[in-house]
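Asker: What follows is a predicted protein model with its sequence.
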Amino acid sequence: MLPAAQGASDEKETVYVCGSGNGKRYHLKEHCRGLNNCSAKAVKTTVEKAKKEGKTLCGWEK
């Protein structure tokens, strides 16, 4: 029962994306090394919104 409940809350989890709008990944940590090339500030969002924008989890955080 716990994994299903946890999966539902994962969609509301805060993640970070590059604020330039050009990024293809989302990041679990605000200071992920995958955001080093971002020319804008990292922006908070949810996993659900990031996935709707076609973003996938950063390879450094898999």
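Answerer: Here it is on my side, so go on.

Asker: Please make it C-alpha for all contacts and neighbour counts, starting now.
Answerer: Noted.

Asker: and the longest helix for the chain?
Answerer: Counting residues, the longest helix found in the chain (DSSP state H) is helix 2-10.

Asker: give the contact list for the residue nearest the centre of the chain.
Answerer: Among the residues of the chain, the one closest to the centroid is residue 26, at 2.7 Å (CA atoms, centre = their mean). Residue 26 is in contact with 15, 16, 17, 18, 47, 50, 55, 56, 57, 58, counting by CA atoms under 8 Å, 6 or more residues apart in numbering.

Asker: One more to weigh against that first structure:
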Amino acid sequence: MKKIFLLLSIFIFLTAFQTMGKEVFICTTTSSKTYHVKKDCKGLIKCKSIIKKITQKKAENVGRVKCKLEK
């Protein structure tokens, strides 16, 4: 019983501190097709709508690609 509790505790500890993924910034307009690593990217400054922070994986899942201005 102690071994199960110890293993369960270790599992919970390790999964609790995992990062959700790298966060990126997107412009929420319908015509926007890129995501940006830096909030001060020149491509993102042009955004006339709301700038939202999401994970890179989510951005790629909805068809966004990395901004070409960022290296």
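Answerer: It's in. The structure displayed is predicted, hence computed values, not measured ones.

Asker: returning to that earlier point: how about the contacts of residue 26 of the first structure, which pair is most distant?
Answerer: Of all pairs drawn from those, the greatest distance, 13.7 Å, lies between 18 and 47 (CA to CA).

Asker: dump the residue contacts of the aligned partner of residue 28 of the first structure in the second structure.
Answerer: Using TM-score structural alignment, the partner of residue 28 of the first structure in the second structure is residue 37. Residues near residue 37 of the second structure by CA under 8 Å, 6+ apart: 23, 24, 25, 66, 70.

Asker: so how far is residue 40 of the second structure from the residue lying closest to the first one once chain neighbours are set aside?
Answerer: Just to be clear, that refers to residue 23 of the second structure. Spatial nearest neighbour of residue 23 of the second structure, excluding adjacent residues (CA to CA, 6 or more residues apart in numbering): residue 55 at 4.3 Å. Separation of residue 55 of the second structure from residue 40 of the second structure (CA to CA, to the nearest Å): 17 Å.
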